[in-house]
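Asker: Next come a sequence and a model predicted from it.
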Amino acid sequence: MTDQTSEDPRYRYPQPDFAEQPQPIPGREREMTPQPDHGEESYVGNNRLKGKVALVTGGDSGIGRAIALAYAREGADVAFTYLDEDVDARTTEQLILNAGQRALPMKLDQSSRKACDEVVDVCLSQFGRLDILVNNAAFQKSYEQLEDIPDEELTYTFSTNIEAFFYFCRAALRHIPPGGSIINTTSIQAFAPSIHLAPYAATKAAIANFTLSLAAEGIKRGVRVNGVAPGPVWTPLIPATIPEDKVPQFGANTLLGRPAQPAELAPTYVFLASPEASYVVGEIYGVTGGRMHI
């Protein structure tokens, strides 16, 4: 039995076994069992981002929703993007509004350069500034073997997962003032790739590399660029994209014996965007439940 109030990190959140729960890509929060925790009842803000404007890609669910919620409770107005999950996006929007901040949901396919550029333009026109960019949205799919990967899905994965990061950063960097921040979501897959996630893992390795090169350019403008490398996290991508028989034991191979909840990632993104991280640049923070050390 999981004790949600326990201070022991092994038992703070649900552990495997989980139910098999197949979903179509990209997955829906409301259809997951157990429901992911984004910090709705637990995250307490301290005005660390007061007066800032953040743009979070993939903010409708999972890590993106947890980031959007935390940023709002820290005093930031939040624009966020999503692919087509309208119901999930409305939930994120309401969480931001309930925190007393302005919300701007934007529906797009970020494999399109034009769409990425327009998102930055709309954010600036609606909020008047942009201080924080979080590149978080990604496409993931499992394949039994290399020959099973269709050309169009290979192209879409790279367009969505790394080319879009270039598009968003290129459009946003000239507007982010000194003291601002760009945070890229890479993955443990960049350093310990899974055989069934080759396209996704390759893009995550590219993101890690891009983060380091962009950090050297960004800091010349006073903008810090860093990355976060999550391990297994309980998000809609899991039941929607990994083999059905792998879901019950998802995250069991960490030192904690369970996957992270999105709420456990958000504080790292808050720290990296905050003035407390003024000497943190060109770093990639692993939040993997110990996986990077096994």
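Answerer: Everything's here; your move.
Asker: use CA for all of it now, contacts and neighbours both
Answerer: Will do.
Asker: buried stuff in stretch 8-17?
Answerer: Neighbour counts over stretch 8-17 (16 or more other C-alpha atoms under 10 Å) mark 10-15 as buried.
Asker: ok, now how distant is residue 287 from residue 147?
Answerer: For residue 287, the distance to residue 147 equals 32 Å [C-alpha to C-alpha, to the nearest Å].
Asker: quick one: which of the two has more around it?
Answerer: residue 287 (20 against 8; other C-alpha atoms under 10 Å).
Asker: returning to that earlier point: identify, from the buried residues of stretch 8-17, the entry nearest to residue 173.
Answerer: The nearest member of the buried residues of stretch 8-17 to residue 173, counting by C-alpha to C-alpha, is residue 13 at 37.2 Å.
Asker: Double-check that closest one against residue 262; I have them as touching.
Answerer: No - when contacts are counted by C-alpha atoms under 8 Å, residue 13 is not listed as touching residue 262 (10.9 Å).
Asker: hmm, back to that, would you mind putting the buried residues of stretch 8-17 into a markdown table with secondary structure and distance to residue 195 alongside?
Answerer: Shown next, in a markdown table, are these (DSSP: H, G, I helix; E, B strand; the rest coil; distance: C-alpha to C-alpha, whole Å):
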| residue | secondary structure | distance to residue 195 |
| --- | --- | --- |
| 10 | coil | 27 |
| 11 | coil | 29 |
| 12 | coil | 30 |
| 13 | coil | 28 |
| 14 | coil | 26 |
| 15 | coil | 24 |
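Asker: With distance to residue 112 as added columns, please give those residues in CSV.
Answerer: Putting these into CSV (distance: C-alpha to C-alpha, whole Å) gives the following:
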residue, distance to residue 112
10, 41
11, 42
12, 40
13, 37
14, 37
15, 38
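Asker: Let me know the closest of these to residue 27.
Answerer: Proximity to residue 27 was ranked across the buried residues of stretch 8-17 by C-alpha to C-alpha; first place goes to residue 14, at 19.4 Å.
Asker: ok, and here's another one to check against it:
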Amino acid sequence: MADYINHNNNPAEKYPAPPFGRQAQSPPGLERLLDPKADHGETSYRGNGLLIGKKAVITGADSGIGKAIAIAYAREGADILVSYLNEEEDALDTKKWVEHAGRQAILVPGDIRSEKHCHHLIAKATEEWGGIDILVNNAAYQRTYKDFGSIQADEWREVFDTNVHAMFYLCYEALPFMLAGSSIINTTSVNAYHPNPILLPYAATKAAIQNFTANMAQMMLEADNGIRVNAVAPGPVWTPLIPSTIPEHENFGKDTPMGRPGQPVEIAPIFVFLASEAASYISGATIPATGGKIAF
């Protein structure tokens, strides 16, 4: 009888858990300043040819979950348009990994709060590819507040402009260039169901994204155009946005049943699944990845 080999891939031992050291960053943060480093699947994600020949637009693909999605999609065979604000260093690193997988990476910096920029972003993709197979609305912004009175109106608008209005602009612009079998995937959050009071504006946008996804999916089904719309609801995930927007982040993720934040590489496979033919019977769904916390 062959000896039993224990391949210890226990995520609890593989990924860091709090407490983390306090670190100062300015939003939206940079990967090289993040300690401990986030895992985007650079050395671990293995593709299975699930997205060969697909063309994907991913917002916020310079770091965090967006970067992990870009790496995973590229290793599954997709070309990637990397949308990011101004984090050139991180975007170039994403580009490196996409090209290392043998796929095309198009970098498009700019502020998706601008409807004009969203038009430019989709125009760039369609000029290059002729169409879009996957749109991932992942970019998001958040701020923390100690009480309701500290929420400023301009900051409220900034969060909604980034998280909700940009999603609408991009869907509106991309839809005419998407054919049957295409997929729109939005990033909502566990905060849509269990809102954290210090993240009130952010949590409100994530609830709006959840509702938008369900409604748009029904519209696409009624239009019978073969385009699926789904969402992913992560719990706490370790990205540069955390230390740059949450001052007290030493115990980030500790309150989950798993006792730690997720890593971007743990979220990306859900986006792969939803974009692939394996999810052809799924639309209007939200898949939670919350570290064991019941999302609904």
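Answerer: That came in fine, so what should we check first? Keep in mind it's a predicted model, so treat the numbers as computed, not measured.
Asker: can you give me the strands in the stretch 101-250 of the second structure?
Answerer: For the stretch 101-250 of the second structure, applying DSSP state E, counting those that start in this stretch gives strands covering 105-109, 134-137, 183-187, 228-234.
Asker: ok, now how distant is the spatially most central residue of the first structure from residue 160 of the first structure?
Answerer: In the first structure, the centroid-proximal residue (C-alpha atoms, centre = their mean) is residue 136; its distance is 3.6 Å. The span separating residue 136 of the first structure from residue 160 of the first structure equals 10 Å under the rule C-alpha to C-alpha.
Asker: ok, now residue 236 of the first structure?
Answerer: Look at residue 236 of the first structure and residue 160 of the first structure: by C-alpha to C-alpha, they are 17 Å apart.
Asker: again, but for residue 173 of the first structure
Answerer: Summarising the geometry, the distance separating residue 173 of the first structure from residue 160 of the first structure, computed by C-alpha to C-alpha, is 19 Å.
Asker: what does residue 92 of the first structure give?
Answerer: Residue 92 of the first structure sits at a distance of 22 Å from residue 160 of the first structure (criterion: C-alpha to C-alpha).
Asker: Comparing those two, which shows the higher neighbour count?
Answerer: residue 92 (24 against 20).
Asker: All the helices of the second structure, residue numbers only.
Answerer: Ranges of helices within the second structure are 11-14, 64-75, 88-100, 115-129, 153-160, 166-174, 200-223, 241-245, 264-275, based on DSSP state H.
Asker: Would you mind finding the match for residue 15 of the second structure in the first structure?
Answerer: Alignment of residue 15 of the second structure against the first structure is given by TM-score structural alignment, with residue 13 as its counterpart.
Asker: same question, residue 271 of the second structure
Answerer: Using TM-score structural alignment, the equivalent of residue 271 of the second structure in the first structure is residue 269.
Asker: Report the contact partners of that match.
Answerer: Contacts for residue 269 of the first structure were tallied using C-alpha atoms under 8 Å, 6 or more residues apart in numbering; they are 67, 183, 228.
Asker: Buried ones among those residues?
Answerer: The buried subset of these (16+ other C-alpha under 10 Å) comprises 67, 183, 228.
Asker: pretty sure the second one is touching residue 225, no?
Answerer: Yes - between residue 183 of the first structure and residue 225 there is a contact at 5.8 Å, judged by C-alpha under 8 Å.
Asker: what's the overlap in contacts for these two?
Answerer: Going by C-alpha under 8 Å, 6+ apart, no residue sits against residue 183 of the first structure while also sitting against residue 225.
Asker: The corresponding residue of the first structure for residue 67 of the second structure and residue 216 of the first structure: what is the separation?
Answerer: Under the alignment (TM-score structural alignment), residue 67 of the second structure pairs with residue 65 in the first structure. Here the criterion is C-alpha to C-alpha. By it, residue 65 of the first structure lies 29 Å from residue 216 of the first structure.
Asker: Which one's more surrounded, those two?
Answerer: Neighbours per residue (other C-alpha under 10 Å) separate residue 65 of the first structure from residue 216, with residue 65 holding more: 30 against 15.
Asker: residues near the closest residue to that one other than its chain neighbours, how many?
Answerer: Once flanking residues are discounted, residue 65 of the first structure sits nearest to residue 59: 4.6 Å by C-alpha to C-alpha, 6 or more residues apart in numbering. In terms of burial, residue 59 of the first structure registers 30 neighbours under the definition other C-alpha under 10 Å.
Asker: for the one 4 residues further on, same thing?
Answerer: By the criterion of other C-alpha under 10 Å, residue 63 of the first structure has 29 neighbours.
Asker: wouldn't it be in contact with residue 260 here?
Answerer: No - using C-alpha under 8 Å, residue 63 of the first structure is not in contact with residue 260; the gap is 10.0 Å.
Asker: Distance of residue 93 of the first structure relative to residue 288 of the first structure?
Answerer: Distance, residue 93 of the first structure to residue 288 of the first structure, using C-alpha to C-alpha: 28 Å.
Asker: What of residue 67 of the first structure?
Answerer: Taking C-alpha to C-alpha as the measure, residue 67 of the first structure falls 17 Å from residue 288 of the first structure.
Asker: The second structure: which residue goes with residue 155 of the first structure?
Answerer: With TM-score structural alignment as the criterion, residue 155 of the first structure pairs with residue 157.
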